[in-house]
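Q: When you get a sec, could you give me coordinates for this:
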Amino acid sequence: MFAEIITIGDELLIGQVIDTNSAWMGRELNMIGIEVVRITSVRDRSLEITDAIDTAMKRVDIILVTGGLGPTKDDITKQTLCEYFHTELVFSEKVFENIKRLLSGRIPMNKLNKGQALVPKDCLVINNRVGSASISWFERDSKILVSMPGVPQEMKTVMTEEIIPRLREKFDVDVIIHKTFAVKNYPESVLAEKLELWEKALPDCIKLAYLPKPSIVRLRLTGRGADKKILNAVILQEAEKLSEILGEDIFDEFDLPIEALVGNLLKDKGLSIATAESCTGGTIASRLTSIAGCSEYFKGSVVAYSNEVKMNLLGVSAETLNAHGAVSKETVVEMAKGAMKALKTDCAVATSGIAGPGGGSIDKPVGIVWIAATYQNKIVTLKQETDKGRELNIKRACNNALLLIQKLIKEENSPLKKRIIL
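A: Sure thing, here's the model as predicted:
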């Protein structure tokens, strides 16, 4: 069963609002065996909306439309749908009562709010429990079109409570199962080459996708079929083959961000962590603290952008800075030790580098980042090279730092050699 999502609004196309609805809807639909084959965004223009719907009707079974249902004049979705389905707007007392309930004591009723009780005549109208814009469910030639509000919380509520249950009841769909592996130490092209023979031998019901991130490649196995038990068995078999090929370079099979994996590891071992960051500017700390419950293991961070802060707060010696510079193995080692001492933690990570686009030299070009991780009396370092642009340089450094501390803690009884990740 296939679906298409159409989002409506000029604000989406000029970048004023980011479309988060489609990603959420795609995940939820996939979980019930409905595959989204296309996402289309159009302006608040009747002809463009009609063209998008007409094209979608020719290739999918389900069309989910969000946006353009507000009380103002630029919201034209309802009128456009009436034209497309050859019907008219009529006043719904049921919808009006819902609007009065929602506005009561907060917003005075006016003709614009009352106008939202006008709904397409020849469709199933579903009340919106958390908003004034109702939902319209149309059916034509065994195809379904559902028009929903674009406000994310309203869309998610009506999808969860009304639309998804109705779709599950109406359609007999295939089972779709995903299994994701996070892989380190491989550029995407090198990993693809290593997995070429295995990938070619995958059963027809299994598809492989490469999802690269800075210094990490996620591999997603997707199985599609009628029998969930058989599909699970096939995916498990292929996962075992993949594990034999990549071994410890697979560091996660639950599709969690690396900061969550590090957090879980710290909690399991009862450890605390601090960060000392120069070129990453507190980004590692931000990612660690984005995980709920991080107060159990995260103590704090020192963003030491200047040499003065490196010396005064982290105890980096002037001799080290003079001899080796701020971007050096020696400096990040002292930064990591200093953070662990100052914040009284069990482990720490430190970064110092040249994120770009300027500031590089022949000896230390843009893109070079030194990273150190320390745990108890152990210290490991990593030299990141190759300029990918400022944003990606910082993201790679953060991922590499988190991977480094994860590996160090896991292998506390064995030495970890310095590694350069390209």
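
Q: rest of the way, CA atoms for contacts and neighbours
A: Fine.

Q: Quick check: buried residues in stretch 194-212?
A: By neighbour count on 16 or more other Cα atoms under 10 Å, the buried set for stretch 194-212 is 199, 206, 208, 210.

Q: out of these, which one sits closest to residue 102?
A: Within the buried residues of stretch 194-212, the smallest distance to residue 102 is 45.5 Å, found for residue 210 (Cα to Cα).

Q: Tell me which other helices or strands the helix or strand that contains the closest one touches.
A: Per DSSP states H and E: residue 210 is located in strand 206-213. Contact here means 3 or more Cα pairs under 8 Å, 6 or more residues apart in numbering; DSSP states H and E; on that basis strand 206-213 packs against strand 216-225.

Q: And this one, please, so the two structures can be compared:
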Amino acid sequence: MVEIITIGDELLIGQVVDTNSAWMARELNQAGFEVNRITSVSDRKEEIQEALESAARRAKIVLMTGGLGPTRDDITKQTLCDFFNTRLVFNEEVYNDIREFLKGRVKNINQLNRDQAMVPEKCMVIRNKLGTAPVMWFEYNNSVVVSMPGVPAEMKLAMTDEIIPRLKEKYEPGVIIHKTVLIYNIPEAVLAEKLTGWEEQLPDEIKLAYLPAPGRVRLRLTTRGNDPDALRKSIQKAVDALYPIVGENIYGEEDQPASEIFANYFRSTGKTIALAESCSGGYLAHLITMVPGSSDYFKGSMVTYSNDLKINILGVKPEDIENYGAVSRQVVEQMALGAVRIAESDYAIAISGIAGPGGGSEEKPVGTVWMAWAGPGNKVVSKEFRFGKERERNIVQTSETALIELMRLMKQGIL
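A: You can find the predicted model right below:
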């Protein structure tokens, strides 16, 4: 029903990441509108015109962002005039908005700013409260084309305050329900094989998608209709049927980062945590502290990258590093217990590994990571992982795995 067109050379050369279409698609889905296609085009009239003509043939609703600025490369308005067989006319209300917006910012309104008050005669103007380029709404053959500024804040305000409410009033969309199940430590192909029977039992109205990432897979279930309660019950019934199959590997039922799921869980325990990081280099602390309110439970992190710091700060025995290596069960367990002792925390996570691309051996190849989790009563659990050869990916996967594993150990009463 909906197509999105984003306009700008900067999108096509990688200078700017197109976050507009992703945000719009999420908001439209929540409102019950299904987005069928997203297209990015350059600031050339023929490209914009071709994209608009193609989208208008397929979709009832076409939403465009970009190309509405005051400079010569912003040609969307004239292209819309050609498409709708109309002309640009001066709009006094838009001009007054521009003058008010620029008051105190410029001494005089120049011709380029004044030209932004020229709008297609056949459009309905929606005022832009955060900028100078107005939003333009066109209707034809029970279809709608809306052109918005590419500035994210301006687009978002227009979408939430004006465009989505108007679209809902005009088209009365149904309901789209998404449910995302987060599964850890099962490769995508193995998971798909395990879930063959479960998939075959899914109702026809539920669509399933596998969304893999390092060390985890998101299962997204989607259904649509008019009865939200019935849709949610249908989705939840399918999710509940997953637990007897892969329940130990499920760590969440919302599409959230592992750090947010961990934050919600750990805050609910009323406990505190500290970290002793080596190969992750503080990235695990970064994940935790990116979530607001982490000071409620996070004591701090010791990035003991060198062996000397492992020995002098965390109390790791020098002979254990000598005999077993820094990447070993013996060392990470002492690191975790040292972190609990120094921070006076309830729990601790310790990490030591070979992130790569160098430093590996036949016994301990690149991607080898030892983790330990310490808890009350000096309990400690450790585990070896073998990740890949790419450094950044190893650091991210290590850090997320450490959080998910601690939740699992706590929920199962092991720690």
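
Q: Drop the TM-score for these two in here.
A: Aligned and superposed, the two chains score 0.95 in TM-score terms (TM-score structural alignment, normalised by the length of the second structure); 413 aligned residues with a Cα RMSD of 1.6 Å.

Q: before we move on, back to that, next, format the buried residues of stretch 194-212 of the first structure as a markdown table and append distance to residue 95 of the first structure.
A: Below are those laid out as a markdown table (distance: Cα to Cα, whole Å):
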| residue | distance to residue 95 of the first structure |
| --- | --- |
| 199 | 53 |
| 206 | 45 |
| 208 | 46 |
| 210 | 46 |
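
Q: what's the farthest-apart pair in the residues you listed?
A: Distance extremes for those: the farthest pair is 206 and 210 at 13.6 Å, using Cα to Cα.

Q: List the buried residues of stretch 92-105 of the second structure.
A: Residues 94, 95, 97, 98, 99, 101, 102 are the ones in stretch 92-105 of the second structure that count as buried (16+ other Cα under 10 Å).

Q: I meant to write stretch 295-302 of the first structure there.
A: Of the residues in stretch 295-302 of the first structure, those buried by neighbour count under the rule 16+ other Cα under 10 Å are 297, 298, 299, 300, 301, 302.

Q: correct me, but residue 307 of the first structure touches residue 325?
A: No - contact criterion Cα atoms under 8 Å: residue 307 of the first structure and residue 325 do not qualify, at 9.3 Å.

Q: Show me whatever sits in contact with both of the two.
A: When Cα atoms under 8 Å, 6 or more residues apart in numbering defines a contact, no residue borders residue 307 of the first structure and residue 325 alike.

Q: Would you check how far apart residue 154 of the second structure and residue 5 of the second structure are?
A: As for residue 154 of the second structure, its distance to residue 5 of the second structure is 16 Å (criterion: Cα to Cα, to the nearest Å).

Q: Which secondary structure state is assigned to residue 55 of the second structure?
A: Secondary structure, DSSP: H, G, I helix; E, B strand; the rest coil: residue 55 of the second structure is helix.

Q: That one: how many residues sit nearby?
A: Neighbourhood size, residue 55 of the second structure [other Cα atoms under 10 Å]: 23.

Q: give the contact list for it.
A: Applying Cα under 8 Å, 6+ apart, we find residue 55 of the second structure in contact with 3, 62.

Q: got it, and residue 100 of the first structure?
A: residue 109.

Q: Tell me if I'm right that residue 43 of the first structure and residue 14 touch.
A: No - the pair residue 43 of the first structure and residue 14 fails to qualify as a contact (Cα under 8 Å) at a distance of 9.7 Å.

Q: More neighbours: the two, which one.
A: residue 43 (17 against 10).

Q: ok, the more buried one to residue 32 of the first structure distance?
A: Distance from residue 43 of the first structure to residue 32 of the first structure, counting by Cα to Cα: 30 Å.

Q: Check residue 263 of the first structure too.
A: As judged by Cα to Cα, residue 263 of the first structure and residue 32 of the first structure stand 31 Å apart.

Q: quick one, which of these two is more surrounded?
A: residue 263 (25 against 19).

Q: if I pick that one, what's in contact with it?
A: Residue 263 of the first structure sits next to 288, 291, 294, 297 when contact means Cα under 8 Å, 6+ apart.

Q: Just the buried ones among those residues, please.
A: 288, 294, 297.

Q: Help me confirm that the first one comes into contact with residue 259.
A: In other words, residue 288 of the first structure. Yes - using Cα under 8 Å, residue 288 of the first structure is in contact with residue 259, at 5.4 Å.

Q: Three-state assignment for residue 382 of the first structure, please.
A: Three-state call for residue 382 of the first structure (three-state DSSP): strand.

Q: follow-up on the earlier one: go through the buried residues of stretch 194-212 of the first structure and name the one nearest residue 228 of the first structure.
A: Top of the list for closeness to residue 228 of the first structure, among those and by Cα to Cα, is residue 206 at 12.9 Å.

Q: ok, residues contacting stretch 134-144 of the first structure?
A: Taking Cα under 8 Å, 6+ apart as the rule, stretch 134-144 of the first structure contacts 57, 60-63, 95, 116-117, 119-120, 122-128, 145-149.

Q: Residue 260 of the first structure - nearest residue in space that isn't next to it in sequence?
A: Using Cα to Cα, 6 or more residues apart in numbering and skipping residues adjacent in sequence, the residue nearest residue 260 of the first structure is residue 291, 6.3 Å away.
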